[in-house]
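*Asks:* Pasting the sequence and the predicted coordinates here, then a few questions.
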Amino acid sequence: MISFRLLVLCLLLNLSSFAWAEEVMSFSSDLNQIRYQSLVNELRCPKCQNQNLADSGSGIAVDLREQVHQMIEDGKSDQEIVDYMVARYGEFVLYRPQHSSATFLLWYGPFILLAIGFTIFVSVIVRNRKRRNGARL
């Protein structure tokens, strides 16, 4: 019975530590807070790979959120912050990579494949109709 109470107490202490771990950041203006939320939602966590900085609980994401907060409060523009992150972690940190020759296929590849597939589909349909019309004559 004592071990059960000890287990429950440990679980409650563990749960309460999660509430303390939540980040509390103060901003000098509401605009800075909106900018912060926008940036941490648009930047990808370098460790988690499929989560943005806002959703990630990894140590590097916590550090980067603090760094974004500090840079905003220091008066850096959004573009300066994004440029810093790209310079440090590569274009991987962007959910929407910039348009360049290196990312051409990433942006336009699906549309090119769709156009090729549509062209092949139409040509097969036209060829089959010509065969049917030729067989009827």
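*Replies:* That came through fine. Here the structure is a predicted model, which is why all the values come from computation and not from measurement.

*Asks:* CA only for contacts and neighbour counts going forward, please
*Replies:* Will do.

*Asks:* how deep is Asn50 tucked in, by neighbour count?
*Replies:* Using other CA atoms under 10 Å, Asn50 is surrounded by 13 other residues.

*Asks:* Wait, a helix at it?
*Replies:* No - counting by DSSP: H, G, I helix; E, B strand; the rest coil, Asn50 is located in no helix; its state is coil.

*Asks:* okay, pairing it with this:
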Amino acid sequence: MFMVLSFSTGAIGQPSEAEIEMRAKEVGRSLRCVVCQNQSIDESDAPLAMDMRELVRDRLRDGDSNTEVISYMRERYGDYVLLKPPVQRNTYILWLTPFILLLAGLGWFFVNSGRREDER
């Protein structure tokens, strides 16, 4: 009787394998494969991405929340592992460079288009 009760109470607190897989895919879509660079670990076929997916599943099985797993991976691999890095002092260049390049390109276009009209 004791063994039946202890088995049933242990199963209540454990998430099902289907739930673990669903959560692992959700977490995996927000983490970058550090080998493939622009793919999530969920999309990548690289051996390291497979290891990272397994690590995510292990952490979820151990009871970590999605946020805790992402924080763990961030501590282990750095901000680079996040597909959407946070806006902070060390990522300002990353976030501002596209806008700076866009403004520089527009400025170059308008300066050069004004010169061509003057030449005619």
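*Replies:* Sure thing, it's come through. Predicted model only: the values in this text are computed from it and were never measured.

*Asks:* residue boundaries of the strands in the first structure?
*Replies:* With DSSP state E, there are no strands along the first structure.

*Asks:* Longest helix in it, please.
*Replies:* Ranked by number of residues, the top helix in the first structure under DSSP state H is helix 104-136.

*Asks:* So what does Met52 of the second structure match up with in the first structure?
*Replies:* Correspondence of Met52 of the second structure to the first structure, assessed by TM-score structural alignment: Leu64.

*Asks:* who's in contact with its match?
*Replies:* Leu64 of the first structure makes contacts with Leu53, as judged by CA atoms under 8 Å, 6 or more residues apart in numbering.

*Asks:* Distance of it relative to Gln37 of the first structure?
*Replies:* To Gln37 of the first structure, Leu64 of the first structure is 13 Å away according to CA to CA, to the nearest Å.

*Asks:* What of Ala135 of the first structure?
*Replies:* Taken as CA to CA, the span from Ala135 of the first structure to Gln37 of the first structure is 66 Å.

*Asks:* Looking at those two, which is more packed in?
*Replies:* Between Ala135 of the first structure and Gln37, Gln37 has the larger neighbour count (other CA under 10 Å), namely 16 against 8.

*Asks:* can you give me the helices in the first structure?
*Replies:* 2-21, 30-42, 59-73, 78-89, 104-136.

*Asks:* Give the buried residues for the fourth one.
*Replies:* For helix 78-89 of the first structure, a neighbour-count test (16 or more other CA atoms under 10 Å) marks 78, 81-82, 85-86 as buried.

*Asks:* so how far does it sit from its counterpart in the second structure?
*Replies:* Once fitted to the second structure, helix 78-89 of the first structure is off its aligned match by 1.1 Å on average (mean CA distance after the TM-score superposition for the first structure).
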